[in-house]
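Student: Quick check, what structure comes out for this input:
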Amino acid sequence: MVELLEEISQKLLWIRKNRPLIHQITNYVSANDCANATLALGASPVMAHDINEVEEMTSKASALVLNIGTLSVANIPAYLKAGITAKERGIPVVFDPVGVGATKQRTEVAKAILADVQPDIIRCNMTELNVLCHRKVAVKGVDSIASEAGRGELAREFAEKTNAVVAVTGKTDLVVDKKNMITIENGDEWLTRVTGTGCMTSALVASFAAAGNAFIGAVAGVLAMGICGELAKLRLTENEGIGTFRMRLIDEIFQLNCDIIKKYGKIS
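Tutor: Predicted coordinates:
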């Protein structure tokens, strides 16, 4: 795995040299944090939602994020138009099916994106993976409450079905495609106590995917968030809470470098 950590490190250097444009049709709860995380990593964010400009903006981007966290009727055509434009131009698409299964409309939109766009990377939690695989599971808003038992097999089946890289985040993280499976053991429970860290992870995944290779991009983005979450928690002093943790998380993304990746990365 030393070679993989080295490859991830080189992609970080590529991002900071080339500052790829990452177009994100994301949710308004986490849009600011996603933009700041993208900037901190070294890429350039843009959040263009209007149907009249998404095609043009996507065509200028190096990667696209479709995040349905705050779904609206107005944005549904924009998701599809931007996604199809990206696929036509060979631009990697990261799909974040936030809260899929919570409502019928949310599930139907997710199905449409999977069918019509065919994303390159699907970043989800275990509850969302179960819903996308048509398994019965309890849904609590946008939070994951499903057991992680059997997720490797389920993620592999879904990757084969969708021809996508599937990144499942949880207590430990898993990145799967048709041939490969990587487990990432970085992270901290506090990442679940700040809203939008999953969305931020998708932004980092897209930034790394812009450097080429969807599988490595997914591993790199998830790993980066895990490492930075760990370090942000370690930096907290007495009487500092989740507000400071959120601030320090952005700082750690900004400070991330090749040596930190190689020192702290826990992948197998």
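Student: contacts and neighbour counts: CA atoms only from here.
Tutor: Noted.
Student: Which strands or helices does the helix or strand hosting Ala218 pack on?
Tutor: Taking DSSP states H and E as the criterion, Ala218 maps to helix 214-235. In this structure, helix 214-235 packs against helix 2-18, strand 121-124, strand 165-168, strand 173-176, strand 181-184, helix 197-209, helix 242-255, helix 258-264, with contacts taken as 3 or more CA pairs under 8 Å, 6 or more residues apart in numbering; DSSP states H and E.
Student: Switch those over to a markdown table; also include distance to Leu71 and mean neighbour count.
Tutor: Output for the helices and strands packed on helix 214-235, formatted as a markdown table (distance: least, CA to CA, whole Å; neighbours: other CA atoms under 10 Å):
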| stretch | distance to Leu71 | mean neighbour count |
| --- | --- | --- |
| helix 2-18 | 30 | 17 |
| strand 121-124 | 16 | 27 |
| strand 165-168 | 21 | 30 |
| strand 173-176 | 26 | 25 |
| strand 181-184 | 30 | 19 |
| helix 197-209 | 14 | 29 |
| helix 242-255 | 24 | 18 |
| helix 258-264 | 34 | 15 |
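Student: And this one, please, so the two structures can be compared:
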Amino acid sequence: MAINIPNLDSILAAHQALKNQKPLVQCITNSVSVNFMANVLLSAGASPAMVDNPEEAAEFVNFAQGLVINLGTPTSALVEAMQLAIQQASHLKKPWVLDPIAAGALSWRGQIAADFLSFKPTVIRGNASEIIGLAGLGANSRGFDSSNDPAHSVEAAKSLLDHASAVSASGEIDHIVAKTSHETGEKFWLAKIKGGSHFFPLVTASGCSLGALVAAYTSVTDPFNAVVSAHAHYAVAGKKAHLKTDAPGDFQREFINELYNVTADDFEQYLEFSVEELVAA
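Tutor: Here you go, the predicted model:
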């Protein structure tokens, strides 16, 4: 699918398409995230399916519109299911998202993530540490945390565009990188979206669930717009929820509500978003 430069109109169109089409997203994810991820997808307008066993994973890809692969708590059986699902998604040319949790910090899952890259994920989504770690840049690749500034991951994200159509690093300001190809050559683009709330890091699986929402959006629009739209939906709902709460438990509840309630007017009022061309130094 061609890569287009996102704008407010394309984000609103993707959000409406998500609500209209209610894409079915297959989630092969970590054990901590299953419940919250399912609720995020349902509230945002998609349909989750946690089909994650080797016996059924590939078969279910035939029915799903999107797939998310999350390396948070890998086991041998789960990795086998991931491999089978990815192979089938690649064969059917269906979009899939790789969330490489701690791939740069732990050797076994790092090799798994490297193997998965050969199947060309549509999108790679993580925090800055994970994106840097996956790209093999730098020593500060702790992976489980989000201590690195997403701005520091831009070069790593650009290098990962050899494998994916778009790469995002989430944080206080989300950074999303993609490239377009023209007769005159390639252009790299950077979208920035200001995050929704400082409560996000205190809600388990909030980042993992964003990866699933990205997978949902990849089924209704082009990859760059899909990532931007998913991050925008998350940020706007997070900002609205933050205004109503003063603690992470209440925030989690209100965030699910606002994912469901967000409107076009909310995007126009709350979204802090920009896109710029990245010029080589």
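Student: still on that earlier bit, out of the helices and strands packed on helix 214-235 of structure 1, which comes closest to Asn75 of structure 1?
Tutor: Relative to Asn75 of structure 1, the nearest member of these by CA to CA is helix 197-209, separated by 17.0 Å.
Student: So for the residue in structure 1 that Leu78 of structure 2 lines up against, what's the nearest residue that isn't a sequence neighbour?
Tutor: Superposed on structure 1 with TM-score structural alignment, Leu78 of structure 2 falls opposite Asn75. What sits nearest to Asn75 of structure 1 in space, not counting adjacent residues and going by CA to CA, 6 or more residues apart in numbering, is His49, at 6.6 Å.
Student: how close does the one you found sit to Leu12 of structure 1?
Tutor: Distance, His49 of structure 1 to Leu12 of structure 1, by CA to CA, to the nearest Å: 27 Å.
Student: residue range for stretch 211-218 of structure 2 in structure 1?
Tutor: The alignment of stretch 211-218 of structure 2 onto structure 1 (TM-score structural alignment) covers residues 202-209.
Student: Tell me which residue of structure 2 matches up with the residue nearest to Asn75 of structure 1.
Tutor: Checking TM-score structural alignment: His49 of structure 1 goes with Asp52.
Student: Same check on Gln10 of structure 1?
Tutor: Aligned by TM-score structural alignment, Gln10 of structure 1 pairs with Ala13 of structure 2.
Student: With Lys263 of structure 1 instead?
Tutor: So, by TM-score structural alignment, Lys263 of structure 1 is matched to Gln269.
Student: Apart from its neighbours in sequence, what residue is nearest the aligned partner of Ile256 of structure 2 in structure 1?
Tutor: The alignment partner of Ile256 of structure 2 in structure 1, by TM-score structural alignment, is Ile250. Distances taken as CA to CA, 6+ apart put Ala37 closest to Ile250 of structure 1, at 5.9 Å, once the chain neighbours are dropped.
Student: show me what contacts Leu114 of structure 1?
Tutor: Thr162 (CA atoms under 8 Å, 6 or more residues apart in numbering).
Student: re the thing from before, so the residue nearest to Asn75 of structure 1 makes contact with Ala78?
Tutor: Yes: checked against CA atoms under 8 Å, the pair His49 of structure 1 and Ala78 is within contact range at 6.5 Å.
Student: Find the helix or strand that Lys158 of structure 2 is a member of.
Tutor: Counting by DSSP H and E, the element that carries Lys158 of structure 2 is helix 154-160.
Student: That helix vs structure 1, average distance?
Tutor: By mean CA distance after the TM-score superposition for structure 1, the fitted helix 154-160 of structure 2 averages 2.3 Å away from its aligned residues in structure 1.
Student: Show me what that helix is packed against.
Tutor: helix 128-135, strand 166-170, strand 173-182.
Student: So the residue nearest the centre of structure 1 versus Leu64 of structure 1, what's the distance?
Tutor: Central residue of structure 1 (CA atoms, centre = their mean): Ser202, 1.7 Å from the mean position. For Ser202 of structure 1, the distance to Leu64 of structure 1 equals 10 Å [CA to CA].
Student: what touches both of these two?
Tutor: Each of Val94 lies in contact with both Ser202 of structure 1 and Leu64 under the rule CA under 8 Å, 6+ apart.
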